[in-house]
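Colleague: sequence and computational prediction follow.
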Amino acid sequence: MEGSTENKLSQWSLTALVVGSMIGAGIFSLPATFGRATGVLGAIIAWCIAGGGMLMLAFVFQTLAERKPDLDSGVFIYAKAGFGNYLGFTSALGFWAGTCIGNVSYFVLIKSTLGAFFPVFGDGNTLLAVLFASALLWGFHFLVLRGVKGAASINTIATIAKILPIILFIVVLVFAFNNETFMQNFSGAPEGLPSVSAMDLSHLDEFGYAGHAATHLPLVESPESLFSQVRSTMLVTVFVFLGIEGASIYSRYAQKRSHVGVATVLGFIGVLCLLVMITMLSYGVLLRPDLAALRQPSMAGVLEAVVGRWGAIFISLGLLISVLGAYLSWSLLAAEVLYSAAKSQSMPSLFARENANEVPYSAVWLTNITIQVFLLLTLLSQYAFQLALELTSSLTLIPYLLVAAYGLKLAWTKESYEVSSLDRKKDLIIAAVATFYSLLMIYAGGMKYLLLSAIIYGPGTILYLLAKREQKAKAFTSTELAIFVVVMIAAVVAIYSLATGAITI
C-alpha cells in the first residue's frame, strides 16, 4: 500500500533517516577499535578502501533509484529483480536478520554505558540490564505501531541531537591534537610504543573507561603486516556504514523519487567525514596502547583524557541518544523489508498486513520478538557486542553484494540505457567497483561469519517455502535449488563446528 500524502517524507527527512541509521553504536567505538587493530597509516588505507567502496555503492543505489523507479524497498527488491525469487528472499532475510542483531548490539552498548555509572548494570549482561533494555525495546515497539511519519519525525530530532556531542568531540580534539603523538602512532607497529601506564589512565579508571578487563578484548594487537592491520578493521568499517540504504528502503514514502538518491549520497558523505575525523584526531591525543585500553564507548574515554570527567558524561549521553535514534531507524527499516518481501510474495502474506496507521504490525511484532530473544541470550555471553557487530556486517554484505551486482547487470546488458550512452560506461565502472568491494569485505570477514550467517539463511528458508505454499507455486528453479543445498550444507557445517568448538562465539 502506498503511503498517504501526509505520510510522505521530504528529502531532508530521508537524509536524516540515512544519517540516523548510520550513526549508531559503531561511531562511538572507533578510537579503541582502530587503536587495537592498526595505526594512522593503516587507518588511512582502511578508510580510503571503505569510503571509496561504500561511495560506489551509494552511487549504485542512486542510479537504481533513477533507472528503476518502479522498484521500491531497494535492498530486497533489486536482488529479486536481478537474480530471481530465492536470492531476493535471501537478501530480505539477511538484511532483516542483520538489522535485528545490530539492534541487539545497540542495547548491549546502552547497558554497558550505563554500567560505567551504575554498577548494578555491570558490563550490560546483568538481569536488571536486560530488563531495562527490554522496557526500551517494547516502548519503541508501540511508538512505531502508532505510525511511520511520527517515528521518522522523532528520528530527525534524535539525529540532530546526537550529532552535537560528536561535533564537540571533534572541536575539542582539534585543539588538543599533538603532532608528536600522531606521528608515534603513524606506522601502527606496537614496538617502541610505551605500554599503558596506570599514571596516564588512572583518572579514567575511577570513572570506568580504562582497563581492557572491562572490554574483554586484548590491548594492542601485533599484526604481521600492514595488510593484516587493514583487514582487521574491515568488518568494523562495514558496520559503521550500515544504514546507507535507508532512503532506498523507504523510497515508497519519498515525496519525489529523485530525493532518494540525493539523500543517500548526502548522508553518506556527511557521516564519512565524521568517521574519519574521529579516528584520526584520536591518534593525535593518545598513544595506541592507551586507545586500545579504553572501555567502550571509547570516545568517552578519549574526551575525558582531554577535558576531565564531564567529557565522559557528555559523550555517554550523546551515545544514548544516538543509539536510541539509530534503533528507531533500524526498527523501521527491518519491518519495511519484511513488509515489502511479503507484498512481493517472497515472505508469508501475514507480514504484509497493516494497521490503521499503515504500519506493517506483524512485521514489527516478529522483529521485536526476535530482538527480545537475542537480548535474553546476552545474559550468557561476555562478547555480545563484538559478535553482534561482526555478524551484522557479514549478514548485510550479501544483500549489498546483490544490489551492486544488479547495478552491474543493468549496465552490462544495457537494460534501461540508450545504445550509445556515456552514462552506461560510467555506471558500469561504478557498479563493478562496488561489486568488487562487497566481495573484498566478505573475504575480509572470513569464513567464520559466512558459516554463522548460513545458520540463519538456511533454516530461515522455511519462510520462503511457506510463502510459496500459500501461492501454490514452485519454490525453486534448478539453480536456486543448488544454491539452497549449498547454504544448508554450510549451515550444518557451522552447527557442527559450534558443537565441537571449532568455531567459538
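Modeller: Great, that's in hand. Numbers count the residues shown, from 1 in each chain.

Colleague: all contacts plus neighbour counts: C-alpha atoms, from now on.
Modeller: Fine.

Colleague: mind telling me what element residue 50 is part of?
Modeller: helix 40-67 (DSSP states H and E).

Colleague: which elements pack onto the helix or strand following that helix?
Modeller: Counting by DSSP H and E, the next helix or strand C-terminal to helix 40-67 is helix 74-83. The contact analysis (3 or more CA pairs under 8 Å, 6 or more residues apart in numbering; DSSP states H and E) places helix 74-83 against helix 85-115, helix 246-249, helix 309-343, helix 384-413.

Colleague: tilt between the helix holding residue 50 and helix 384-413?
Modeller: 50 degrees (axes from the mean of the first three to the mean of the last three CA atoms, to 10 degrees).

Colleague: how about helix 40-67: buried residues?
Modeller: 40-44, 46-47, 49-51, 53-66 (16 or more other CA atoms under 10 Å).

Colleague: before we move on, the earlier item: in JSON lines: the helices and strands packed on helix 74-83, plus distance to residue 378 and mean neighbour count.
Modeller: Below are the helices and strands packed on helix 74-83 laid out as JSON lines (distance: least, CA to CA, whole Å; neighbours: other CA atoms under 10 Å):
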{"stretch": "helix 85-115", "distance to residue 378": "8", "mean neighbour count": "26"}
{"stretch": "helix 246-249", "distance to residue 378": "27", "mean neighbour count": "30"}
{"stretch": "helix 309-343", "distance to residue 378": "17", "mean neighbour count": "24"}
{"stretch": "helix 384-413", "distance to residue 378": "6", "mean neighbour count": "24"}
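
Colleague: then this one, side by side with the first:
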Amino acid sequence: MTSTAQKLSLASLAALVVGSMVGAGIFSLPRTFGDATGPFGAIVAWCIAGAGIFTLAHVFRVLAERKSDLDAGVYAYANAGFGDYAGFLSVLGYWLVGCIADVSYWVLIKATLGAFFPIFGDGNTIAAVLVSSVALWGFHFMILRGIKEAAAINTVVTVAKIVPILIFIVILLGAFETDLFRSNFWGGADMPEASLFEQIRATMLVTVFVFIGVEGASVYSRYARKRSDVGVATTLGFVVVLGLMVLVTLLPYGALERPEIAAMRQPSMASVLESIVGPWGSVFVSAGLIVSVLGAYLAWSLICVEVLFCAAKNGDMPSVLARENSNSVPAAALWLSNGVIQLFLISTLFSEDAFRLMVNLTSAMVLIPYLLVAAYGFLVAKRGETYNIRPKERFRDLILAGAATVYTAFMIYAGGLKFLLLSAILYALGTALFFYARREQKKPLFSPREWLVFIAVVAGCLVGIYGLVTGSITI
C-alpha cells in the first residue's frame, strides 16, 4: 500500500490539508460572526484561533519530522505519549469527527439545494437523506478503486473550489466601504448586550470547525514521497486557509450593516453576494459550496479510513479493519465508516437543526485528540527526545507545544459542558471496539491509570444520557 506508485507529492499533501479544512465552515462565517460580534471581536477571535492553530500545526510539523516512525498523526502521537487506551480514544474520537463532519457536509449541500428545490428543506427531509445516501455510496465505490486515484481527484476539486471563494473576495473588495466598516467596528446598531469575551466565545467552536483538517498531511505521512513534505504541506495549508477565513469574515462588514449580515440565511456567503450583485451571486456561491463540500467530504473519507487502518495495524482496533482489497484500499475500514455515516444521516431526520448540531459536536470531539497531540509534543520537547539533532530548536518547540496545550484546553472550556457530555456518550459506546481488540489479542484490558480514565468516560456518558432523558441537554 505504500509502494512508489501510491506515494503522494507535496502538492497532493497540501491539497489534502486545504481540502479537508475548506469545506462547509467557510460558507457560514459571515452570519456566524455577524450574529455574535463586530469586526473588532472578529479580529480578536481570529488572532486567538490563528495563533492557537499555528502552535498546533507547528506541533504536528515537529512530530512528523522528529517522530518519523509514527504514522497516522493524531492517533499515533496520543498512543505513544499516553498509552493504549488514550490512543484508542484519540483514534475513535478523530474517526467519529470525520464521520460526523461528513454528515454535516451532506446536510449543508441539501440545505443549499433547498433554497431552489423545497423538497430538500433544511437538509434533513426524507428526500435529502435519500439523495445523500445515494451519493454516499457512490463515493464509497469510487474510493474502493484506489487511494491514489481518490487523492488525485481531491487535488483537482481543491483547486476548483478555491476559485469561487477568491471571486467572492474580489467582489467584496470592490464593494468595500471604509465608513461602513468603521460604523460596524464595535458591532454597530442593535448589537446584543454581551461582553467581548462572550462575543468571542460564541465564535470559538466555529473557528475550531473550520480549521479541522490542519493535520491532514500528518495523517497521511506514510504516503509522502519525502518526510519533510509533511511539515511544509501543513504550514502551507494553514497559511492559505487562515487568509481565506479572515477575508471572508471581515469583508462583509464593509459592504453591509452587521444586523443585516446576522439575519441572513445560511450559507450566508451566498446571501452576502446576492445582496451585492443580485440573484446570480447566490447561485454562484451555492455551486461553489457544493464543489467545496464534496471535496472536503472526499478528503475526510480518506482520512477516516486511514486512521482506522493504522489503528487496526497497531492492534488498537479489531484486526478486520486492517484488511485491504485488491486495490490496496482498507475496504473493511471504509465499509464501517460509511455505515456509521449512514446511521448519522438517518438520525438527522429527528433533529431540528442538524447542521448546527453536527458542527458543534464535531468541534467538541476533535479537541480531545488535539489536546493529546499538543501534550505529547510538549513531553517530547521537555524530555529532549530526538533533540540531539538541532538541539537549539528545543526551547522554541517547548514553548509552542505548551501554548498549543493551553489553547486546546481553553477551547474545550469555551465549547461548554453540553458537547463534552455528548462526546463522552460516543466515547463510552465506542470503547466496545477497544474491548474487542484487547480480547482478540489476549491482552489485559486496562492499566490502573486507564481504569480511572475509563471510569471518567463512563461517568460523563451517564450524565450525558441523563441530561438527554430529562431534557436538560437538547439536540
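Modeller: Alright, I've got the coordinates. Here the structure is a predicted model, which means the values were calculated and not measured.

Colleague: possible to save the helices and strands packed on helix 74-83 of structure 1 as a markdown table with distance to residue 450 of structure 1?
Modeller: A markdown table is the format used below for the helices and strands packed on helix 74-83 of structure 1 (distance: least, CA to CA, whole Å):
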| stretch | distance to residue 450 of structure 1 |
| --- | --- |
| helix 85-115 | 11 |
| helix 246-249 | 24 |
| helix 309-343 | 21 |
| helix 384-413 | 7 |
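
Colleague: which one of those helices lies closest to residue 426 of structure 1?
Modeller: Taking CA to CA, helix 384-413 is the member of the helices and strands packed on helix 74-83 of structure 1 nearest to residue 426 of structure 1, at 8.9 Å.

Colleague: what's the following helix or strand past the closest one aligned against in structure 2?
Modeller: Toward the C-terminus, helix 384-413 of structure 1 is succeeded by helix 422-445 as the next helix or strand (DSSP H and E). The aligned range for helix 422-445 of structure 1 in structure 2 is 392-415, by TM-score structural alignment.

Colleague: which residues sit against that stretch?
Modeller: 52-53, 55-56, 58-59, 62, 201, 204-205, 364, 367-368, 370-371, 374-375, 377-378, 381-382, 384, 387, 420 (CA atoms under 8 Å, 6 or more residues apart in numbering).

Colleague: tell me the buried residues in it?
Modeller: By neighbour count on 16+ other CA under 10 Å, the buried set for stretch 392-415 of structure 2 is 394, 397-398, 400-405, 407-409, 411-412, 414-415.

Colleague: and which of those residues is nearest residue 343 of structure 2?
Modeller: Checking the buried residues of stretch 392-415 of structure 2 one by one against residue 343 of structure 2 (CA to CA), the nearest turns out to be residue 415, at 25.0 Å.

Colleague: next one: that closest one from residue 209 of structure 2, what distance?
Modeller: Going from residue 415 of structure 2 to residue 209 of structure 2 by CA to CA, to the nearest Å gives 11 Å.

Colleague: before we move on, what about residue 188 of structure 2?
Modeller: Residue 188 of structure 2 is 27 Å from residue 209 of structure 2, by CA to CA.

Colleague: could you tell me where the host helix or strand of residue 243 of structure 2 falls in structure 1?
Modeller: Per DSSP H and E: residue 243 of structure 2 is located in helix 228-250. Matched against structure 1 by TM-score structural alignment, helix 228-250 of structure 2 falls on residues 258-280.

Colleague: so which bits of that stretch are buried?
Modeller: 258-269, 271-272, 274-280.

Colleague: residues in contact with the aligned partner of residue 355 of structure 1 in structure 2?
Modeller: Using TM-score structural alignment, the equivalent of residue 355 of structure 1 in structure 2 is residue 325. Contact analysis of residue 325 of structure 2 by CA under 8 Å, 6+ apart lists 144, 331.

Colleague: so residue 325 of structure 2 is in which element?
Modeller: Per DSSP H and E, there is no helix or strand for residue 325 of structure 2.

Colleague: how near is it to residue 316 of structure 2?
Modeller: 21 Å.

Colleague: for the residue nearest to residue 348 of structure 1 when sequence neighbours are not counted, give me its contacts.
Modeller: The spatial neighbour of residue 348 of structure 1 that comes closest, neighbours along the chain excluded (CA to CA, 6 or more residues apart in numbering), is residue 467 at 4.3 Å. Neighbouring residues of residue 467 of structure 1 by CA under 8 Å, 6+ apart: 345, 346, 347, 348, 349.

Colleague: out of the residues you listed, which is nearest to residue 112 of structure 1?
Modeller: Distances from residue 112 of structure 1 to the contacts of residue 467 of structure 1, taken by CA to CA, are shortest for residue 347, at 35.6 Å.

Colleague: from residue 427 of structure 1, how far off is the closest one?
Modeller: Residue 347 of structure 1 is 31 Å from residue 427 of structure 1, by CA to CA.

Colleague: how about residue 264 of structure 1?
Modeller: 16 Å.

Colleague: residue 76 of structure 1 too?
Modeller: 20 Å.

Colleague: ditto for residue 331 of structure 1
Modeller: Distance from residue 331 of structure 1 to residue 427 of structure 1, by CA to CA: 31 Å.

Colleague: ranges for the helices of the stretch 101-250 of structure 2?
Modeller: For the stretch 101-250 of structure 2, applying DSSP state H, counting those that start in this stretch gives helices covering 126-143, 147-175, 178-184, 196-211, 216-219, 228-250.

Colleague: what number of residues lie near residue 474 of structure 2?
Modeller: 11 (other CA atoms under 10 Å).

Colleague: what number of residues lie near residue 343 of structure 2?
Modeller: 12.

Colleague: residue 340 of structure 2 contacts residue 99, correct?
Modeller: Yes: the pair residue 340 of structure 2 / residue 99 is scored as a contact, 7.0 Å apart, by CA atoms under 8 Å.
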